[in-house]
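Chemist: sequence first, then the predicted structure:
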Amino acid sequence: MSLSKLAFQNLKNIRQNVMYLGAVTFAILIYYTFLAIRSNEAMLQANELYGKLGTVFTGASVILALFSAIFIWYSSDFFLRRRKKEIGLYALLGLERGQIARLIFLETMGYGVIGLILGIAIGTVASKYFVQLLASVMAMQVDATFTISGASVLQTIGVFLLIFLIIALRSARTIYRFTLIELFKAEQQAESLPKVHPILAVLSVVLIGVGYYLTGQPLMDHFTIVAPLLMLCVILGTFGTMSYFTIFLLRVLSNQARHFKGTNLILHGQLLSRIKSNAVMLSTITVITAVTLTTVGTATSIYYFIDQTVEEQVPYSLSIASKQSEAEQLIAKSDQKIDSRTMVNVKNVDHQMTDLPNPLTFTRYYATYAYEDQPGQFSYVNYSDYVKLAKANGKTVIKEPKQGEAIVLETFKGNDLLKMKIKSPVGVEIKDVHESFRITAATNLPIAQLYEKQRLAFVVNDDTFAKMPEKGFTLTNYQFSDERHDDGLMKQLTQLYGKQADTEMAAYYPVYTMTTATTGLLAFAAGFLGLVFLLATGSIIYFKMLAEAEESKQRFAIIQKIGVDEKEQTGIIRRLVGFVFSLPYALGLVHSLVAMQVLQKLLNYNIVRPTLLAIVCYTIVYLIYYIVTVRAYRRIVT
């Protein structure tokens, strides 16, 4: 039988490698789909913004290709370990190492070709539905059809053939490292018990603790220093935990009385003998799990709060600062109906940044005013107009400030930090023609978003407002009956204001469509990348455990002879596999929850629900992998 026929015969035995082939096919499927969606004509025609955001798919496809290469590289090791005895048999039957290497090369490339055919074929069919799903999360109307992107097909084939070529050459080269005796005694090569390093074990946990502590510090003050240090501590601590702390913990458990009860002695011995060789794998999976959960949780949370985010950025359907009569004529001709109209007089006052002492200087992070030594504008509103705004927005009306007093209007979400910095009353001294004001209250009442920079606004009494020398202007805010619909009104208003459109008008609809498209695209990409990462990490553990199962056949045969029945063996397998699955999952979950707490502070949203949704979905898939792995492990050893 020729090598090509033998390789083909081995490829037909696909049952043993269905998990590997499935994960590879799915990675190719998503990679091709991302490329196909990136150049989809229907999406490009439906939204001109899509062409600019398409770089998200380009970046995601690069990440996916790199991760797929790492995954295939990792999994090929496990296949070689499982097949050592088979390879030794080939050598015993007279095949030379060069022939065996070519056989492994052909098989690896064969799986690559099968994965490419399946991935591209399924991707071609599924791309239509993926486009529809993406259009849905981006709030776009698209008539998707079945299309084949020639450029995407060629790029997918080129990238993954290169990946499989490198892996195949590396696998073939590995054959030369083993002797015939090593191949036949692969299952009998027991690993020595690892040494305990208590100091390194404790240091690993301390490093993770330091990383967690840094997340509670003001990251924005020294982000370029704190963020890399935080990540370094957590990653090093994770690798140390898997390499040293788990060994230390297992050794402590082995000294307990319960260690000698039931099958614990067998379980702890099996774990101790394998944990050292699995440390790098478990650490890598922990980091990937943390990154995946954090990324998916972040994207899900941002998408979940689209409505609230846009409402805070653009509180009204339309705000204008001039040409009220012309604008209302256009509104009257459109499909929109005005539910409410509020008008407020505003005066913008320039203050030097150096003239504003703490606690207001923190707002530089939110571009409340210009850079140091440059004037920044602050808006002032009279109390009468404030009362109208408060009632229109369903807010509690605050008592009128007296002479020399002011109310802070938190017109932008970032200014919520005022609550942590300002303890009423606080004096704000303004060294110009205006008097000094004592802040007596704060509220998150929006005026309008007509500014290039978000501003602080102050409510003063009517007499103080009238004495300010600056020229005031009138802001008119409209609330439409259907602000998420546009029949061309926004384009007409933009033409009306011309070059002054950015400063004289602000509308809800353009911001809503742009935000929905951007966050929807990010959520889509993050979700599918997360799913690929999950399938790959689950598959890596699956392959690793099956490779160990092949090497543990003799051990389980011995424990069966000494009286351990099938039910007890199944219990050992469940706990053994459960330990390997749960350890990186639990630590990765804790890492992601800490990261999500930081995100919650930055967004100032309660992200518990979207975060739980991401965790539940991840956990369900992980449990499926665990069940499949336990069953496969049991079939091999029993």
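Modeler: That came through, no problem. Numbers count the residues shown, from 1 in each chain.
Chemist: only C-alpha atoms from now on, for both contacts and neighbour counts.
Modeler: Fine.
Chemist: from residue 320, how far out is residue 513?
Modeler: 20 Å (CA to CA, to the nearest Å).
Chemist: give me the more crowded residue out of these two.
Modeler: Between residue 513 and residue 320, residue 320 has the larger neighbour count (other CA atoms under 10 Å), namely 24 against 18.
Chemist: quick one: contacts for the spatially closest residue to that one that is not a sequence neighbour?
Modeler: Using CA to CA, 6 or more residues apart in numbering and skipping residues adjacent in sequence, the residue nearest residue 320 is residue 505, 4.3 Å away. Neighbour list for residue 505: 318, 319, 320, 321, 450, 497 [criterion: CA atoms under 8 Å, 6 or more residues apart in numbering].
Chemist: okay, one more to line up with it:
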Amino acid sequence: MTFRRLARNNVRGNWHRYVAFFLCSTFSVMIFFIYAAFLFHPDVVSGNIPAASKVRQGMILCEYIIVIFSFFFVLYSMSAFLRSRKKEFGLLRLFGTTNRQIALLVVYENTLIALLAIAAGIGFGALFTKLFFMVLAQLLQVTSPIRFILAPKAIWITALGFLALFELITLYTLRHLGRSQIVELMKASKQPKSVPLYSKWLTALAAVCLLSGYYMAYTAHIYTIIAYMMPILITVIVGTYFLFTQASVAILRRLQRTPGLYYRHTHIVTIAQLLFKIKDNARTLFTASILCAVILTASGTFYVLFQDTRNQMMERFPQSFGVIEKGLGVHEVIHPEELKRQLALHGLELDYEVQLSGFQVPVTLESMRYKTEALVIPEQSYNRVAKLQRKKTLKVEPGHAYYVHPNRQVAVEYFKPGDQLDTVVGGRDVTLQIDGQSNGGIINSRLELANMIVVNDRQYEEWSRAVPESELYAYYGFEVRNWKESLAAASHIRETVPKERSWQLECRIEDYAAMHQFNSLALFIGVFVSFLFFIASGSMLYFKLFTEIQEDQTQFRALSRIGVSDAEIRKMTTTQIGISFFVPVVVGMVHAAFAYKTLGNLLGSSVWQYGIDVIAVYTGMQILYFALARKAYMKQLAQS
């Protein structure tokens, strides 16, 4: 029998171990190839699809992520497979096989799996590339479909790149194999295990790190997230590592000291086995939980941004169309009646319109010592618009004022009740007492009119006399009911506006369309990478489960001989597999929940509904993965 034939037989005989690794590798190759097929598409390279530039950089980043992920995943998988086959290699050494021949056998096996994974990945990639192009063309809103072309460069870069990756990692993992002695290899699976121990200090450190990371994530906002980001990542990762390596052992040892639970039914065997399994697999469970948190956080963020686009636009642009004019009665941008006529011509129904005027004054934001300008408007004008938007109205006394910030989720209180505001009106210094700060603008948030100072009506009337009409600002806002269908109207209206005045016209639909397209593309591209991480997470648990199956078979045979029934063995097995599969999921969900809280703080809105949707989908896929892994494991276990 040749080594090539022996390698094929080994792969065929141990296919239940390799199947998860093969599927994850195939999916990695497929996603890499699909992205490469777009990046090297002739129309994309030549610039015939201008909209492709919006996603090109994102896809290149995803390609790097896939390569880095594949490197560590394949390295971990091959190292785990080699460790599980030490007894087999010991037998081959005992029969006279040299280290070079064993290494050659492993290279043949891994090359065979690599070639199968690459061929299957490129094949499935070619099958789904057309569908990928169709969806991408729809999201990019290109005028004609993207041609179905499989760029040769994408094929050979994918094939040669992944083959080199597999071969290099194979050679790297073989470096320790030749140093092992025959006795060491033969007794690898029979080495006695010491009772797992834990450190109280490291267990406490796990709790402190996790609680600290969760607290920072819960309280983070737009002005502290940059400072908090690295501490959150470090403390959560360190806390999760010690949670599995130390705290899990402490919890199980505590359960062993609880007679009412430990000695009930088969718990004595289940807990004792879990104690050793979780300690041995702590790093795998830690990695799986971090991957779970990354998947839920990344996919949840993409999904939240996609779903929350409308809310963000409504907050930034309270009116569908807004026009800023400098000077009362001046219509250098577009006349309000002409704008309404254009809306009517495009079948858009007007919900309400807003007209208000004011003048700008210099303002210093004391908390940041930042000098800017704010629009002074009367109390009555502000309340009229606020009522239309169902916002809180303000009551202002003479000599007092309210500061209005256009951003609803701003976390900084620039002016506290009782603070004084010194400014200049008509060349005269004035001082106002601030009664409070209101977050969330009532008009479209163009920088020149973003900040507002709301004053008493009589005081505004007195001050406005000192300001020339040419220095007054007029704002015209129009809210339409079916504003998502107003893109054609916005384009036509903008064509009638002088180019030098285009910044004075704001159309919600323009920003909404751009952001919705970007978020749709990010969700569409990111979901593939997230799904890849999901398969990797489950695959790590799957082949870790099967690398220990020989040891489990020996234990369960011993339990069967002392009278433990098959039903009890199946129950204990299901419990152990379930804990291995779902404990990392629970930990990852908790991490992701606090990440969603941080995201909600940044967006200024609740994202729990969207986060729960993502968690529910992930849990469903994990349950399916668990059911398939359990079925395969039980089948192999029954053969013993």
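Modeler: That came through, no problem. The shown structure was predicted, so the numbers you read here are calculated from the model rather than taken from an experiment.
Chemist: which residues in the second structure form strands?
Modeler: Secondary structure of the second structure (DSSP state E): strands located at 321-326, 350-365, 370-378, 400-405, 420-425, 428-439, 452-455, 473-480, 505-507.
Chemist: and of the contacts of residue 505 of the first structure, the nearest to residue 260 of the first structure?
Modeler: Nearest to residue 260 of the first structure among the contacts of residue 505 of the first structure, counting by CA to CA, is residue 450 at 73.0 Å.
Chemist: quick one: what's aligned to the closest one in the second structure?
Modeler: Using TM-score structural alignment as the criterion, residue 450 of the first structure maps onto residue 446 of the second structure.
Chemist: what of residue 104 of the first structure?
Modeler: Under the alignment (TM-score structural alignment), residue 104 of the first structure maps onto residue 106 of the second structure.
Chemist: for that match, what are its contacts?
Modeler: Contacts for residue 106 of the second structure (CA under 8 Å, 6+ apart) come out as 7, 170.
Chemist: cool, and residue 342 of the first structure?
Modeler: When the contact criterion is CA under 8 Å, 6+ apart, the partners of residue 342 of the first structure are 388, 389, 392, 476, 477, 478.
Chemist: 10 Å instead?
Modeler: Contacts of residue 342 of the first structure were listed using CA atoms under 10 Å, 6 or more residues apart in numbering, and they are 316, 319, 385, 388, 389, 392, 447, 475, 476, 477, 478, 479.
Chemist: without its sequence neighbours, what residue ends up closest to the most centrally placed residue in the second structure?
Modeler: Taking CA atoms, centre = their mean, the centroid of the second structure lies closest to residue 298, which sits 0.7 Å from it. Distances taken as CA to CA, 6+ apart put residue 530 closest to residue 298 of the second structure, at 7.3 Å, once the chain neighbours are dropped.
Chemist: quick one: the one you found and residue 303 touch, right?
Modeler: No: between residue 530 of the second structure and residue 303 there is no contact under CA atoms under 10 Å: 11.8 Å.
Chemist: between these two, who's got more neighbours?
Modeler: More crowded of residue 530 of the second structure and residue 303, by other CA under 10 Å: residue 303, with 23 against 20.
Chemist: gap between stretch 375-393 of the second structure and the chain center?
Modeler: Mean-position distance between stretch 375-393 of the second structure and its chain equals 38 Å (CA atoms, centre = their mean, to the nearest Å).
Chemist: for that stretch, measure first residue to last.
Modeler: With CA to CA as the measure, stretch 375-393 of the second structure spans 17 Å from end to end.
Chemist: can you give me the buried ones in that stretch?
Modeler: Buried residues in stretch 375-393 of the second structure, counted by 16 or more other CA atoms under 10 Å: 375, 376, 377, 378, 379, 380, 381, 382, 383, 385, 386.
Chemist: how close does the aligned partner of residue 570 of the second structure in the first structure get to residue 275 of the first structure?
Modeler: Structural alignment (TM-score structural alignment) places residue 570 of the second structure against residue 570 in the first structure. Distance, residue 570 of the first structure to residue 275 of the first structure, using CA to CA: 20 Å.
Chemist: neighbour-wise, which of the two wins?
Modeler: Between residue 570 of the first structure and residue 275, counted using other CA under 10 Å, the more crowded position is residue 275 (22 against 17).
Chemist: that one touches residue 194, doesn't it?
Modeler: Yes: counting by CA under 10 Å, residue 275 of the first structure touches residue 194, with 8.3 Å between them.
Chemist: shared neighbours of these two, which are they?
Modeler: Common neighbours of residue 275 of the first structure and residue 194 (criterion: CA under 10 Å, 6+ apart): 243, 244, 247.
Chemist: for residue 564 of the second structure, list the residues it contacts.
Modeler: 266, 556, 557, 558.
Chemist: over to residue 82 of the first structure?
Modeler: Residues in contact with residue 82 of the first structure (CA under 10 Å, 6+ apart) are 76, 186, 187, 543, 544, 546, 547, 548, 549, 550, 551.
Chemist: trace it over to the second structure, please.
Modeler: Here residue 82 of the first structure is matched to residue 84 in the second structure, going by TM-score structural alignment.
Chemist: gap between that match and residue 149 of the second structure?
Modeler: Shown here: residue 84 of the second structure relative to residue 149 of the second structure, a distance of 43 Å by CA to CA.
Chemist: and for residue 129 of the second structure?
Modeler: Relative to residue 149 of the second structure, residue 129 of the second structure is positioned 9 Å away (CA to CA).
Chemist: swap in residue 86 of the second structure?
Modeler: 47 Å.
Chemist: give me the more crowded residue out of the two.
Modeler: When residue 86 of the second structure and residue 149 are compared for neighbours, residue 86 comes out ahead with 20 against 16, by other CA under 10 Å.
Chemist: now do the contacts for the spatially closest residue to that one that is not a sequence neighbour.
Modeler: Of all residues not flanking residue 86 of the second structure in the chain, residue 185 sits nearest, at 4.9 Å (CA to CA, 6+ apart). With contact set as CA under 10 Å, 6+ apart, residue 185 of the second structure has these partners: 83, 85, 86, 87, 88, 89, 90, 91, 93, 177.
Chemist: equivalent analysis for residue 273 of the first structure, please.
Modeler: Going by CA under 10 Å, 6+ apart, residue 273 of the first structure touches 190, 191, 192, 193, 194, 247.
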